[in-house]
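Student: 3D, please:
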Amino acid sequence: MASLVSFLAFHFLFTIFQYSSLAANVNYNVQTLGAKPDGKTDSTKAFLSAWTSACASGQPATIYVPPGRFLLGTATFAGQSCKNQAITIQIDGTLVAPSNYNVIGNSGTWINFEGVTGVSVIGGTLDAQGANLWACKNSGKSCPTGATTLAFYNSKNIMISGLSSINSQMFHILVYGSQNAKLVGMKVSAPGNSPNTDGIHVEKSSSVTIMNSKIGTGDDCISIGPGTSNLWIENVACGPGHGISIGSLGWEMQEPGVQNVTVKSATFTGTQNGVRVKTWARPSKGFVKYVLFQHLVMVNVENPIIIDQNYCPGGQNCPDQVSGVKISDITYQDIHGSSATEIAMKLDCSKGNPCSDINLEDVKLTYKNEPAHSSCINADGKASGLVQPNNCLYN
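Tutor: A predicted model of the protein is given here:
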């Protein structure tokens, strides 16, 4: 009898818990609010309506996007007046940009979150249909700049998990002026010849984590802009693309630096670069310090390890100048694989601000199954363990 009473009491409490949990999380289905999963009907109003309701809710809320293709125009989801700081956007379908690239091409961002806190984007696909704009740019015609697919500005406590982004007009994902963002299980894809389609760009942000993701684009897989600190990148497969790049930095004289960056357990396949630091050949008070590149595999990469402080494309706005960005405390540890060029490690540092405290440890890079070569200019540091190509640093 006591057991029966205990069971009934447990069942009653469990039922109450289930009910309260469901009641505590409000759900807004965009299709119920008027969105059409046909890929043709503009569903922007339904998405904005769902956001407005979720923001106004005093309880955790879920915006649900069911299977199907939902046409979405330029949309800004503002969080400054949100009561709710626990909004989940669960996407089981695909959000599609207008096929006419002019609709979002001059907007800057297709899907924009501004000043939000506690937003999670889970699953789904974002299809920006950028191919027609790339063709326009490649033809030399006058075209829109293009839109970033998904951006978080001035936000905090962000989670993006299991999201796919394909064929962005410009950058796929942007994290700007934000704190505490986690991007996990991302799939980012655009052809290797698509212009300026960076996978993930982080700038003026702190405590950002990017993990367990596959990124192939026509530009940097991950690019790191000024003012970034405490960035952790782990288990990323990059290719095609231009690698993982810090920079370009130093365009402005008064520019915040980059520090405390870790890139580990990443694979680069057929990319233009592996890990790169790039600065403009211009005066600047910017800096890069405390960076660890660890446990990396290079497969037929043109420039597996590169620092370029003489970046001046087209010789415009920077000829005959020297980079003021100070690069120090950079460690390359356990980096193996093959280079597509004879010089696998190129450290071309500023003659006005030489690189310092560069550390090489257990590096083995080959070119055509032979030891690759290295080139160091204005770079000092030390090497330990096996280092191939040869250590060219000065002490």
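Student: could you use CA atoms for every contact and neighbour count after this?
Tutor: Fine.
Student: now the helices for this protein?
Tutor: 2-24, 44-56, 102-105, 131-139 (DSSP state H).
Student: dump these to a markdown table, plus distance to Gly337.
Tutor: Listed next are the helices of the chain as a markdown table, based on distance: least, C-alpha to C-alpha, whole Å:
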| stretch | distance to Gly337 |
| --- | --- |
| helix 2-24 | 51 |
| helix 44-56 | 46 |
| helix 102-105 | 39 |
| helix 131-139 | 32 |
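Student: which of these sits closest to Ser328?
Tutor: helix 131-139 (37.4 Å; C-alpha to C-alpha).
Student: buried set for the closest one?
Tutor: 131, 133-134, 137 (16 or more other C-alpha atoms under 10 Å).
Student: how far does that helix sit from the chain's center?
Tutor: 23 Å (C-alpha atoms, centre = their mean, to the nearest Å).
Student: check stretch 41-55 too.
Tutor: 26 Å.
Student: go on, stretch 93-100?
Tutor: 21 Å.
Student: check what contacts it and list those residues.
Tutor: 39, 65-73, 104, 110, 124-129 (C-alpha atoms under 8 Å, 6 or more residues apart in numbering).
Student: span of it from start to end?
Tutor: 21 Å (C-alpha to C-alpha, to the nearest Å).
Student: kindly report the same for stretch 21-31.
Tutor: 23 Å.
Student: wait, doesn't Ser223 sit right on Ile244?
Tutor: Yes - at 5.9 Å, Ser223 counts as touching Ile244 under the criterion of C-alpha atoms under 8 Å.
Student: between those two, which one's more packed in?
Tutor: Ile244 (28 against 23; other C-alpha atoms under 10 Å).
Student: right, and that one touches Asp219 too?
Tutor: No - if you go by C-alpha under 8 Å, Ile244 and Asp219 don't touch, sitting 9.6 Å apart.
Student: distance from the chain centre to stretch 65-80, please.
Tutor: On C-alpha atoms, centre = their mean, the centre of stretch 65-80 falls 20 Å from the chain's centre.
Student: please apply the same query to stretch 230-248.
Tutor: 8 Å.
Student: go on, stretch 25-41?
Tutor: The answer for stretch 25-41 is 28 Å, by C-alpha atoms, centre = their mean.
Student: got the contact list for it?
Tutor: Under C-alpha under 8 Å, 6+ apart, the answer for stretch 25-41 is 42-47, 49-50, 53-54, 57, 59-71, 96.
Student: one more, so I can put them side by side:
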Amino acid sequence: MLIAPTITKVKACKVFNVFDYGAVGDGLTDDSKAISNAWHEACHKSKSSQILIPQGKYLINPIVLKGPCKGHINMTINGRFMAPTDPKYWFGIDHWISFRYINGLIIGGHGVLDGQGHLAWSSNTCMKDPKCEKLPISLRLDFVNDSRVHHIGLINSKNVHMNIFSCHNISIRDLKIRAPGSSPNTDGVHIGMSTNIIVSDSVISSGDDCVSLSRGTKNVDISNVKCGPGHGISIGSLGGCPNESEVEGLVVRNCNFIGTQNGLRIKTWAHSHSATVSNITFEHIKMTDVFNPIVIDQQYCPFGNCDQGYSSKVQIRDVRFKHISGTSRSEVAVHLRCSDTNPCKNIMLKDINLDYTDGTADSRCSNVFGVACGKQNPPSCMEQFGITCPHN
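Tutor: Sure, this is the predicted structure:
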């Protein structure tokens, strides 16, 4: 069972107002240096500090706010950060605002990070070219521990809105993330190589996954998230690299999916390296006009150029789909397509009630073993084997 992260509460002892460091806040003047200077001074204070960004518009070019810091820092964003419009400041750059090597960070306030992605989305060729130039992620947390992000808005990122990499003990709550459903690769929150992460009480609309999880992610709790438009909540794609760390201990609960491409999805490459996904629970989920509500896809091939005849080496086991209801925009409301050499094991379907909006819903299964119990709409196609259903 996931234990909620213990987040240090920061009581600010000194306030560093970015206006005191030369910020203008008119949306036209480059305020990057003022924010970096305020960060540098606060980071070197031995006591806790608050960096205050008052109301206003702040043009910010790509910056890295780096630790380790001597004290905890509360970064209060009440204004609106504006990403650069000139491609020389964003094309081929992997970050916009990046925090690295920090413990005890709070990012809050009621401000907005505006990625101005409409200027860059036409330059995104990644769905056709896996070697494409990367575009900046709006908010990156790399090697950040015992920290939280709350109550801010992220809109129209050029790439992923928020990326969590190699972090531990992070709470993310009360976020509003928004981009058009047509915007490419604009995941809401992406998590990789991180442990003990909570995402809760947030509204995410994007052109890609609302929340995505990649290799090495363990003990993640996602709750009370409203997702749509977007591609749902996804694990993967996995197996693309050798020696990938396991994904385990994910709970997704009490979430709503509205008009998304997918709902709950696990995806792995067919021509893959060995990896493992285990101990996953999806429960108390509401679907409204979701195209693919429940999906396991071990033949994932988004570019259409995959080698044929390969079977995924990723082992998926101990996955529970419980109390999931609503409507599917496709006839196949449950599609479990597992590897023929590494079949999915101990998969549970309990109390599934998904209606097809234009007729009778169906399910399709291959190479999946587990148990189905309670209401099953559509009727389960899974081979019953190995486990029993609990009462709850």
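Student: and Ser350 of the first structure, which of the helices of the first structure is closest to it?
Tutor: helix 131-139 (33.2 Å).
Student: circling back to that earlier point, so which of the helices of the first structure gets nearest Val363 of the first structure?
Tutor: Per C-alpha to C-alpha, nearest to Val363 of the first structure of the helices of the first structure: helix 131-139, 37.7 Å.
Student: got a list of contacts for that closest one?
Tutor: So helix 131-139 of the first structure is contacted by 101, 142-144, 146, 167, 169, 194-195 (C-alpha under 8 Å, 6+ apart).
Student: widest-spaced pair of the residues you listed?
Tutor: Pairwise over the contacts of helix 131-139 of the first structure, using C-alpha to C-alpha, the maximum falls at Ser142 and Asn167, 20.2 Å.
Student: the two: which is more packed in?
Tutor: Asn167 (23 against 8).
Student: how about the more buried one, what's its match in the second structure?
Tutor: With TM-score structural alignment as the criterion, Asn167 of the first structure lines up with Asn156 in the second structure.
Student: Ala179 of the second structure versus its match, what's the distance?
Tutor: Taken as C-alpha to C-alpha, the span from Asn156 of the second structure to Ala179 of the second structure is 5 Å.
Student: any shared contact partners between these two?
Tutor: What both Asn156 of the second structure and Ala179 touch, as defined by C-alpha under 8 Å, 6+ apart, is the set Thr186.
Student: before we move on, back to that, quick one, which of the contacts of stretch 25-41 of the first structure are buried?
Tutor: Counted by 16+ other C-alpha under 10 Å, the contacts of stretch 25-41 of the first structure give 42-47, 50, 53-54, 57, 59-66, 68-71, 96 as buried.
Student: if we can go back for a sec, quick one: which of the buried residues of helix 131-139 of the first structure is nearest Gly385 of the first structure?
Tutor: Out of those, the member with the shortest distance to Gly385 of the first structure (by C-alpha to C-alpha) is Trp134, at 45.5 Å.
Student: center of the first structure, which residue is that?
Tutor: Among the residues of the first structure, the one closest to the centroid is Ile200, at 1.8 Å (C-alpha atoms, centre = their mean).
Student: any idea how far the counterpart of it in the second structure lies from Ile235 of the second structure?
Tutor: Counting by TM-score structural alignment, Ile200 of the first structure corresponds to Val189 in the second structure. Separation of Val189 of the second structure from Ile235 of the second structure (C-alpha to C-alpha): 12 Å.
Student: check Ser278 of the second structure too.
Tutor: From Ser278 of the second structure to Ile235 of the second structure the distance is 11 Å (C-alpha to C-alpha).
Student: neighbour-wise, which of those two wins?
Tutor: For Ser278 of the second structure versus Ile235, the count of surrounding residues by other C-alpha under 10 Å is larger for Ile235: 24 against 18.
Student: and the more buried one? What does it align with in the first structure?
Tutor: So, by TM-score structural alignment, Ile235 of the second structure is matched to Ile246.
Student: ok, that match - contacts?
Tutor: 223-225, 276-278.
Student: show me the strands in the stretch 201-350 of the first structure, by range?
Tutor: 206-216, 222-224, 229-238, 244-249, 258-269, 273-280, 287-301, 303-311, 326-339, 343-348 (DSSP state E, counting those that start in this stretch).
Student: show me how far the first one is from its chain's centre.
Tutor: Averaged C-alpha coordinates place strand 206-216 of the first structure at 6 Å from its chain's average position (C-alpha atoms, centre = their mean).
Student: and it, what does it pack against?
Tutor: With contacts taken as 3 or more C-alpha pairs under 8 Å, 6 or more residues apart in numbering; DSSP states H and E, strand 206-216 of the first structure sits against strand 179-184, strand 187-189, strand 229-238.
Student: how much does it stray from the second structure?
Tutor: For strand 206-216 of the first structure, the mean deviation from the second structure after alignment is 0.2 Å (mean C-alpha distance after the TM-score superposition for the first structure).
Student: which position in the second structure aligns with Asn112 of the first structure?
Tutor: Aligned against the second structure - with TM-score structural alignment as the criterion - Asn112 of the first structure pairs with Ser98.
Student: what's the burial count for its match?
Tutor: 19.
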